[in-house]
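In: Sharing a model prediction with you, sequence too.
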Amino acid sequence: MGRSTHSPPESGTTPVIRNQDNLKRSITLVGAIGISVNQIIGGGIVSLTGVAIAMTGGGVSVAYVLAVVAVIISSIPYAALAAAYPTAGGSYTWTARLIHPSAGFLLAWLLALGKGSLSLYGLAAGAYLHAINPWFNEAWVAISLVTIFFVANLAGSVVSARLGVFMMILMLLGFGTFAAFGLSKVNWAIYPEVMPNGFVELLSAAALLSFATAGAYGVAELGREMKNPGRDIPLAMIGGTALVGLIYVAVALPAAGVLPIDRVAGEPLSTVAEEFLPHGMWLFFILAGAIVAIISTMNAELLWGTKALLAASDDGWLPKGLGSVNKRFGTPHWLLVILYVLGITPAAVGVDISVIGTAASVFVQIMFAVLVVASLLLRYKIPKLYERSPFKLPLTLHVSLVFASVALSLYQGYLLLGDFDIRAWVAVAVWLAIGVAIALLRYPTVKKTLAEREVQLRNSELPRP
């Protein structure tokens, strides 16, 4: 009889002990959909819709449609990869195993910098609360909220997933109220021009909004904590993105069509909502819609955002103690601290929302380009794993989606790079230089670790003596 891959290896080898093995399988389909919807709807729509209106006027709803289509094209092969190979920190693990370990580490390192987006959500929350009472300072609101959810996530994914379902219901009610009242107030006869700044600017807005629509990928990072990842990841990613896309269009139409463009361009949704919602409903939209959407995204990002670095630390890229998982709560507390520092820094130093959003969108495009290629490589490098998957793609469709996704990601990334300011370039350059230095120094150790683990896994599959 063959030995299970979870059995102890043969004598003479040391058992594989990884921090991620202390994570708990506690997330159900409902929890996965809650995390997915929260991550998509969250801070993106309430922080970037006004920015997109400034770019493309009445075309903001078209930009959302283009963004959703592009994200779904990438999400299908991404979901196929995640369903076949569920793991903690998939963005690192898949890239490291299917492309190269150094590429996996550098992708995880870059995505960690992207957690500066926590400031984006916090600053957006500050803008909405400031609309209620000018006493609220946007930067302090951002730092306070990130701090609160950093502490909350130390309690573990069970608490976070359950809280996420409740938040999802609240914000769907909030945005449903905005859409229902707002659509009835749109004067369709004089709806603003769709492309006042040209087609390229419309595509640039769609590229920016891809960050607001691509949040479902975060659920794939939690494969190690799901009860049925092969089924739940594709449903949460693809279904969640399509559902939220409809909600986005219903919100974007009145956002651009009720007031003159110059009054809503670059402004939070609370500005136009005040025009058509009774005061009580306006407060409900801000608190149950916008604020809950923002904090739910913070919650979800802190829930999955550590997983790639956790997997990287297990392979030796970072000190193993840095990836330690608290055995009581099942959370990587030191990695959460790192994300917390990265998350509050942009708000603390005064970086603008549009700059944070642009940088985060670029990182998402890079991630999609890398991982859809990895999804195709899985078919050839680990064919047995792919064949066992409950979600497989025909080869022709798979290849077509990968080529389309890579082309879209590269083009959207190119459009977004034009909006980088000097601070963004410096931050990315310094962060990547540190990452490359770590990769060069640690690769020999990681290579040895991975080789030893491969021997242990082969030994564990030997027949019993």
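Out: Yep, that arrived. Since the structure is predicted, the reported quantities are computational estimates derived from the model, not experimental observations.

In: Please count neighbours and contacts with C-alpha atoms only from this point.
Out: Will do.

In: by contact count, what packs against the longest helix seen in the chain?
Out: Looking across the chain with DSSP state H, the single longest helix is helix 422-460. For helix 422-460, the elements it packs on are helix 101-113, judged by 3 or more C-alpha pairs under 8 Å, 6 or more residues apart in numbering; DSSP states H and E.

In: who does the helix it packs on touch, helix- and strand-wise?
Out: Applying 3+ C-alpha pairs under 8 Å, 6+ apart, we find helix 101-113 packed against helix 90-98, helix 307-314, helix 333-349, helix 353-381, helix 422-460.

In: Pick the most buried one from these.
Out: Comparing the helices and strands packed on helix 101-113 by mean neighbour count (mean count of other C-alpha atoms under 10 Å), helix 307-314 ranks first with a mean of 27.

In: and it with helix 333-349, angle?
Out: Helix 307-314 and helix 333-349 meet at an angle of 130 degrees, taking axes from the mean of the first three to the mean of the last three C-alpha atoms, to 10 degrees as the criterion.

In: Nearest residue to Thr306 in space, ignoring adjacent ones along the chain?
Out: In space, and not counting its chain neighbours, Thr306 is closest to Leu335: 5.9 Å by C-alpha to C-alpha, 6 or more residues apart in numbering.

In: residues contacting the one you found?
Out: Applying C-alpha atoms under 8 Å, 6 or more residues apart in numbering, we find Leu335 in contact with 306, 309-310, 322-323.

In: Ok, Leu385 next?
Out: Counting by C-alpha under 8 Å, 6+ apart, Leu385 has contacts 84-85.

In: Go again with 10 Å.
Out: Residues in contact with Leu385 (C-alpha atoms under 10 Å, 6 or more residues apart in numbering) are 84-85, 378-379.

In: can you check Leu441 too?
Out: Counting by C-alpha under 10 Å, 6+ apart, Leu441 touches 317, 435.

In: same check, this time on Leu170
Out: Here Leu170 is in contact with 164, 176, 284-285, 287-290, 292-293 (criterion: C-alpha under 10 Å, 6+ apart).

In: Just the closest of those residues to Ile40, please.
Out: Nearest to Ile40 among those is Ala293, at 9.0 Å by C-alpha to C-alpha.

In: distance of that closest one from Ala300?
Out: Ala293 sits 11 Å away from Ala300, going by C-alpha to C-alpha, to the nearest Å.

In: These two: which is more packed in?
Out: Comparing Ala293 with Ala300 by neighbour count (other C-alpha atoms under 10 Å), the higher total belongs to Ala293, at 32 against 27.

In: take the one below as the second:
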Amino acid sequence: MDIFRTKSIEEYQADAKATHLRRAMGALDVTMLGVGVIVGTGIFVLTGVAAAKYAGPALMLSFLIASVTCAFVSMTYSELASMVPVAGSAYAYAYTSVGELFAWLVGWNLVLEYSVGASAVAGGWSAYVVGLLKTGGLELPQAFTTVPADGGLVNLPAILITMFLTFLLIRGVHESVTVNKALVAVKLLAIFIFLFLAGPSVDVTNWEPFMPFGFAGVSAGAAVIFFAYLGVDSVATAAEETKNPARDMPIGIIASLAICTLLYIAVTAVMTGNVPYTELDTAEPVAFVLRELGYRFGSALVGTGAIAGLTTVLLVMMYAQTRAFFAMSRDGLIPQAVCKIHPRFATPHRITIIVGIAVALISGFTPINVVAEMCSVGTLFAFIISAIGVVVLRHRQPDARRPFRCPAIHVMSLLAILSCGYIMYNLSSMTWERFWIWSAAGLLIYFAYGRRHSRENHRES
């Protein structure tokens, strides 16, 4: 049963010392990294569509369900991140607990999650930039701002921002973190401007009916907006570049989730309290609400904040994908030459370039609605495997060092599995079909290449 062989925590720690990724982040950096990726697409893009089509004003409950689910997951992730402080997040956790095959499937789905998610965010970034320039009187040609399926030739702004962030990620994690903190500050300022301007004019009659699509709509809304909570896994991929991962990772994961939950619910309440939910079916709902209230300058400010917000999401998603690839290549499941470390910048520059080109091509030529929902299913699958893995490690290695111990581990793990499973159940059948096709392709690659080239396989032989 070599497909279920595991990799020891000690091996991962030795790998981390040997690969020389630079430890440059503290607890605040990790928290800002989490806020950078969680607060973005969910607030600035998905809230309007999810309220109009799925949950109505009860989208507040959808965010609460998604947040509670992530809270259970965060507790298990924090224990795993403190035990196995290496790049790879859920992939590495699966490898140490439930075995190589499940680790590969988790890693393979993380690849899909991040590439598809980053492409969708790049498309949203382009839409906000084009809209902001149009408001200022500069209208870009549709042929170069729209994908072929929507009547254009190429979404050039999406490609340009992707390639710029690729360059930034190659230069190093310190530079990327500095830019991320600045952009997160701009984004949070934009959100507070929105709450300050639109908060006083909330009309609670707009919350009636509160649950127009029933609880089924609330559940479907939670499944759709779960895209926003990819940050929990993205943050965990940074463990190998954190100064004190045993302390900084749990703080960063839990603090970023708490901050983002409060912001999401507040923005949703103000948004649906100012404009009837039926009118929010737009890709820029926050700016739309301010325009409806007559705050055109405020709308432009929030639009600028949205651009900053989506930039941070794209940056962290691309960062996380390169680290997932890096962890898999180090274990021999994909060719190691692809993830060579740059001698000057101490970053996996080759895979960063490959990821950047792939995301640029997808975002430049593919409609974002075709691929966005795929992100949620891959993330939820990784969360479930991690929740199982943390219990397995408690039983297999009860004396292992755990700088952070998840309280009531069996209860917390079970709640994480059940809540993730419930949200997965509410995803569309088309999403499930794509998930199974992608997983089947991953299994073919594993049995054709990864199983034979695995470092664990060489150790056994």
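Out: Perfect, I can see it now. Everything quoted here is computed from the prediction, not taken from an experiment.

In: quick one: TM-score?
Out: A TM-score of 0.87 describes the superposed chains when it is computed by TM-score structural alignment, normalised by the length of structure 2; 431 aligned residues with a C-alpha RMSD of 2.4 Å.

In: if we can go back for a sec, which residues are common contacts for Ala293 and Ala300 of structure 1?
Out: Shared contacts of Ala293 of structure 1 and Ala300, defined by C-alpha under 10 Å, 6+ apart, comprise 37-40, 42.

In: Spatially nearest residue to the aligned residue in structure 1 for Tyr229 of structure 2, not counting backbone neighbours?
Out: Counting by TM-score structural alignment, Tyr229 of structure 2 lines up with Thr213 in structure 1. Closest residue in space to Thr213 of structure 1, ignoring its immediate chain neighbours: Ile40 at 5.3 Å, by C-alpha to C-alpha, 6+ apart.

In: which ones are touching the alignment partner in structure 2 of the one you found?
Out: Matched by TM-score structural alignment, Ile40 of structure 1 corresponds to Ile38 in structure 2. Counting by C-alpha under 10 Å, 6+ apart, Ile38 of structure 2 touches 32, 226-232, 234-235, 256-257, 259-261, 264, 309-310, 312-313, 316.

In: for Leu450 of structure 1, same thing?
Out: 97, 101, 315-316, 456.

In: what does it align to in structure 2?
Out: Counting by TM-score structural alignment, Leu450 of structure 1 lines up with Glu456 in structure 2.

In: circling back: report the two of the contacts of Leu450 of structure 1 separated the most.
Out: With C-alpha to C-alpha as the measure, no two of those lie farther apart than Pro101 and Gln456, at 18.4 Å.

In: of the contacts of Leu450 of structure 1, closest to Gly223 of structure 1?
Out: Among these, and counting by C-alpha to C-alpha, the member closest to Gly223 of structure 1 is Arg97, at 16.0 Å.

In: Not counting residues beside it along the chain, what's closest to that closest one?
Out: Distances taken as C-alpha to C-alpha, 6+ apart place Gly104 nearest to Arg97 of structure 1, at 7.9 Å, with adjacent residues excluded.

In: Give me the neighbour count for the one you found.
Out: Gly104 of structure 1 has 25 neighbouring residues, counting by other C-alpha under 10 Å.

In: Do I have it right that it meets Ala96?
Out: Yes - counting by C-alpha atoms under 10 Å, Gly104 of structure 1 does reach Ala96; the two are 4.2 Å apart.

In: quick one, helices of the stretch 151-300 of structure 1?
Out: For the stretch 151-300 of structure 1, helices defined by DSSP state H, counting those that start in this stretch occupy the ranges 157-183, 199-213, 229-234, 240-257, 261-264, 269-276, 279-284, 292-304.

In: Let me have these in JSON lines, extended by distance to Val428 of structure 1.
Out: Output for the helices of the stretch 151-300 of structure 1, formatted as JSON lines (distance: least, C-alpha to C-alpha, whole Å):
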{"stretch": "helix 157-183", "distance to Val428 of structure 1": "30"}
{"stretch": "helix 199-213", "distance to Val428 of structure 1": "18"}
{"stretch": "helix 229-234", "distance to Val428 of structure 1": "30"}
{"stretch": "helix 240-257", "distance to Val428 of structure 1": "28"}
{"stretch": "helix 261-264", "distance to Val428 of structure 1": "31"}
{"stretch": "helix 269-276", "distance to Val428 of structure 1": "30"}
{"stretch": "helix 279-284", "distance to Val428 of structure 1": "38"}
{"stretch": "helix 292-304", "distance to Val428 of structure 1": "20"}
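
In: Of the helices and strands packed on helix 101-113 of structure 1, which is nearest Leu416 of structure 1?
Out: The closest of these to Leu416 of structure 1 is helix 353-381. By C-alpha to C-alpha, the value is 6.2 Å.

In: downstream neighbour of the closest one in the secondary structure list?
Out: Remark: after helix 353-381 of structure 1, the chain's next helix or strand is helix 383-387, criterion DSSP states H and E.

In: can you pull the buried residues of that next one?
Out: Of all the residues in helix 383-387 of structure 1, those buried under the rule 16 or more other C-alpha atoms under 10 Å are Tyr386.

In: number of nearby residues for the residue in structure 2 that Val200 of structure 1 lines up against?
Out: In structure 2, the residue paired with Val200 of structure 1 according to TM-score structural alignment is Ala216. By the criterion of other C-alpha under 10 Å, Ala216 of structure 2 has 13 neighbours.

In: need the contact list for Ala216 of structure 2.
Out: For Ala216 of structure 2, the contacting residues are 54-55, 222, 426, by C-alpha under 10 Å, 6+ apart.

In: what separates whatever residue of structure 2 lines up with Met298 of structure 1 from Asn180 of structure 2, distance-wise?
Out: Aligned by TM-score structural alignment, Met298 of structure 1 pairs with Leu314 of structure 2. According to C-alpha to C-alpha, Leu314 of structure 2 stands 10 Å off from Asn180 of structure 2.

In: Identify the contacts common to these two.
Out: Shared contacts of Leu314 of structure 2 and Asn180, counting by C-alpha under 10 Å, 6+ apart, come down to 36-37.

In: Of these two, which one has the most company?
Out: The residue with more neighbours, out of Leu314 of structure 2 and Asn180, is Leu314; 28 against 25, by other C-alpha under 10 Å.
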